[in-house]
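>>> Dropping the sequence and predicted coords here.
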Amino acid sequence: MSAKAVITGIGVATPNGLGVDDFWAATRVGKNAIDRITRFDPSPYPSKLAGEIRGFVAEDHLPSRLIPQTDRMTRLALVAADCAFEDAGVKPGDIPEYDMGVVTASTSGGFEFGQNELKNLWSQGSQYVSAYQSFAWFYAVNSGQISIRNGMRGPSGVVVSDHAGGLDAIAQARRQIRKGSKLIFSGGFDASVCPWGWVAQIAGGRLSTSEEPERAYLPFDRAASGYVPGEGGALLILEDEESARARGAQKIYGEIAGYGSTFDPKPGSGREPGLRRAIEVALADAGAEPGDVDVVFADAAGTPQLDREEADAITAVFGPYGVPVTAPKTMIGRLYSGSAPVDVVSAVLAMCEGLIPPTTNVELAPEYALDLVTGQPRTASLRTALVLARGVGGFNSAVLVRAPH
């Protein structure tokens, strides 16, 4: 029998909360954190709103030597890793270094760091470009910096599959646990709210241009016209359940019980998108039936076509109005590789409290046969949650999370 990969620690940093307690206190009641961008002047751009993390000062949490060599996303990830260790009640030296690894996801890498170095190059010359540019922008840098800082020499890597990447990284971490690793950090962080990153995101053609924070990101609503980006993410500590209990783990949030991933067919082929199949594979992997699922955390792309595809997949598996669905990311924006790990955090905290957080601001369009939790949170007995994520280019991923026994 394969080892059970369980979540024993969480580090989360989102626009509506730093740390598990602040994040859940805001999420459970639907606190909105989308607003006009303050990190640069957005007035020249068609999209002007984002979910920003306000009040984060990296120097308050990290040694000064790390500041010049890290992008904002990496600083957030390093602090989240520290919080996850503390939350799990384990120190890096407690577990042999080759039994600990790091698998993260990234969508854009350290864009803001790269922007600053390009500015130095063109305004001052190549001698003013930081040597740290060689890695600070790189997709794998969060895995590298976390592993170096904490002496983790076990299996490590990075997954790049846009918004789906966070779930794919968690699945890869589970594989490493099943292969014998004792502890794997997993999740994703992105933070590209800077002019260079903003231009790249706008070029994707899926960003909302609304300037009303409460009406900009409206998945499954007739007014849906794109999404609002955000910054942040979450890191989870995954451990083998037996090893975790043997070391006296303070808490077990839940088990990563099932995973499925698929790739969409070529556009124009007339074939069905792959999300439904990803859900079915995740259920089969967990030995679960559709009726076992108590809540679905939707990808919630916020464009009519993608919302329709996701709604069709959910209703095909669970039936019309067959399972409660929510998308709390409407409070904070889509965090790219960080979105799905944050949804996994929301899922385990929802199961712990018996409360489904709401999809804020949305009025469900009647053409979607979804039991969408809108307006207010909903109390419910929750033992199993399904988290969905889709990435640009055809990526579909689904993870089934079970409450601890």
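Nice, thanks for sending it over.
>>> C-alpha only now, for contacts and for neighbours.
Noted.
>>> Which residue ranges of the stretch 151-300 of the chain form helices?
Along the stretch 151-300 of the chain, counting by DSSP state H, counting those that start in this stretch, helices occupy 165-178, 195-203, 241-246, 275-286.
>>> So which elements touch the first one?
Right, the one you point to is helix 165-178. Applying 3 or more CA pairs under 8 Å, 6 or more residues apart in numbering; DSSP states H and E, we find helix 165-178 packed against strand 5-14, strand 100-105, strand 157-159, strand 183-190, strand 232-240, strand 254-263, helix 339-353, strand 395-402.
>>> what is the orientation angle of that helix with strand 395-402?
60 degrees (axes from the mean of the first three to the mean of the last three CA atoms, to 10 degrees).
>>> ok, residues contacting helix 165-178?
Residues outside helix 165-178 that contact it (CA atoms under 8 Å, 6 or more residues apart in numbering): 2-5, 102-107, 155, 158-159, 161, 183-188, 238-240, 256, 259, 261, 337-341, 389, 391, 397-399.
>>> How far away from the center of its chain is it?
Counting by CA atoms, centre = their mean, to the nearest Å, helix 165-178 is centred 13 Å from the centre of its parent chain.
>>> structure B:
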Amino acid sequence: MKRAVVTGIGVVAPSGLTTEDHWRSTLAGERHVSELDGRLVGQVPGFAAEGSVDPRLIIQTDRWTWMSLAATRQALDDAKYDPAAHDPYATSVVLASGSGGNEFGQREIQALWSKGRRAVTAYQSIAWFYAASVGQTSILHGTKGPNQVLVSEGAGGLDSLGAARRVIRRGTPAVIAGGTEAPLSPYALVCQSTSERLSTTGYRPFDADADGHVPGEGGAVLIVEDAAAAAERGAQQIYGEIAGYAATHDAYHPERPAPDCAQLVRAMRKALADADVTPDDVGFVVADGAATPALDALEAQAIREVFGRPVPVTAPQGYVGRLCSGGGALTVATALLALRDGIVPAVGNLARPGHDLDLVREPRQLAADVVLVNARGFGGFNSSIVLKRYREEGLRDAG
């Protein structure tokens, strides 16, 4: 069975415009939530498409695609992987999107209302579409491997990485995976407000005073490769292996959460089994951390049920906001950096722990070899992924 490893990471997030900036900010416990039109949001400060994106693409695409293209460039540079140096069919693009091109769509709607239908540009038909970032990335880098877009709200970032591993097992050596979002336009925020899960005080996963999440923009893109192919091309770094993955659905209600955690428990156990590890092998868990009392209680119950011991649990996304599909990808990037440096970041914005878990309140030195990451999406999506520390002997023997 081919093994999938992560060789490059690119980050564009409220916590930083590079991977290392994000990591430093996360360990420092810096909060990146501000007010926009009377709402709390996690904005990416200082990001400009100019200098990162071809001007011809800027006018054709939305902010979420700009961020995706910038993060992809970072990830490719980090992995020292140039798609042009390989057969076009050797590289795929598998990204997640939960909301598409909101800002672009907002402008086009306003143009329609104020000036009429002739003011709407032809680019509206492609800029808002969920697969826009996948298509633009593939065109820009000349990749012709199997392309996909995963649409499962907050679980999408994990699902894209699970799909990337599947593409690799089917014979494509490298995949550009992950996701970004930019859901902070006025109409996008109004749409999110109907969920009744937005906080008015701050995003505080697993806090006794949690009252919902803060929407945010950005995310991460990762280069996932067949381990044997990475070794053959002389890859200089391996952040970790995508060892296990599973996804389930509550099948309960399109808006209300299920009354139990059965399907989240099932996703976690199936991911562990897929990775051929036991709960005792897991060094720490990066939780979904929805920050609503009911959802946090259900996730805490699921973690206790699966592990049966006080496993360390973190949810650093409290520092930046909930980035929809971009959040899962960013969480995986954070987990890989934690494995690399042997330090677990704290739960973001936690003041009063409200659940019976070993919540990480300060960055904790922990030389773990295995981490489990959870992500859930509005509507009943549950995804879990198991990451393993890279071992050189495993890379040589892979394939």
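Yes, it's here. Source: prediction; values computed, not measured.
>>> Got a TM-score for the two of them?
After superposition, the two chains reach a TM-score (TM-score structural alignment, normalised by the length of structure 2) of 0.95; 388 aligned residues with a CA RMSD of 1.3 Å.
>>> deepest of the helices of the stretch 151-300 of structure 1, which one?
For those, the largest average neighbour count (mean count of other CA atoms under 10 Å) is found in helix 165-178, namely a mean of 28.
>>> Mean deviation, it versus structure 2?
Mean deviation of helix 165-178 of structure 1 from its aligned counterpart in structure 2 after superposition (mean CA distance after the TM-score superposition for structure 1): 0.6 Å.
>>> so that helix aligns onto which residues of structure 2?
Counting by TM-score structural alignment, helix 165-178 of structure 1 lines up with residues 156-169 of structure 2.
>>> just stretch 114-126 of structure 1 next, same as before
The alignment of stretch 114-126 of structure 1 onto structure 2 (TM-score structural alignment) spans residues 105-117.
>>> Now do that stretch: everything it contacts.
Contacts with stretch 105-117 of structure 2, where a contact means CA under 8 Å, 6+ apart, come from 118, 119, 120, 121, 124, 127, 128, 185, 186, 187.
>>> Stretch 292-301 of structure 1 now?
Contact with stretch 292-301 of structure 1 is made by 219-220, 226-227, 307, 310, 323-328, 340, 343, 347, 356, 381-390, as judged by CA under 8 Å, 6+ apart.
>>> just to revisit the earlier point, do you know which of the helices of the stretch 151-300 of structure 1 lies nearest residue 302 of structure 1?
Ranking the helices of the stretch 151-300 of structure 1 by proximity to residue 302 of structure 1 (CA to CA) places helix 195-203 first, at 14.6 Å.
>>> same for that closest one, what does it pack against?
Helices and strands in packing contact with helix 195-203 of structure 1 are listed as helix 111-124; criterion 3+ CA pairs under 8 Å, 6+ apart.
>>> are any of the contacts of stretch 105-117 of structure 2 buried, and which?
Listed as buried from the contacts of stretch 105-117 of structure 2 are 120, 124, 127, 128, 185; burial here means 16 or more other CA atoms under 10 Å.
>>> May I see those arranged in CSV, with secondary structure and distance to residue 138 of structure 2 as well?
Converted to CSV, those look like this (DSSP: H, G, I helix; E, B strand; the rest coil; distance: CA to CA, whole Å):
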residue, secondary structure, distance to residue 138 of structure 2
120, coil, 26
124, helix, 19
127, helix, 15
128, coil, 17
185, coil, 26
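>>> Trace residue 294 of structure 1 over to structure 2, please.
In structure 2, the residue paired with residue 294 of structure 1 is residue 283, using TM-score structural alignment.
>>> In strands, which of the contacts of stretch 292-301 of structure 1 appear?
Secondary structure assignment (DSSP state E) places 324, 325, 326, 356, 384, 385, 386, 387, 388, 389, 390 from the contacts of stretch 292-301 of structure 1 within strands.
>>> Contact partners for the counterpart of the last one in structure 2?
Pairing criterion TM-score structural alignment: the partner of residue 390 of structure 1 within structure 2 is identified as residue 376. With contacts defined as CA under 8 Å, 6+ apart, residue 376 of structure 2 is in contact with 153, 154, 155, 288, 382, 383.
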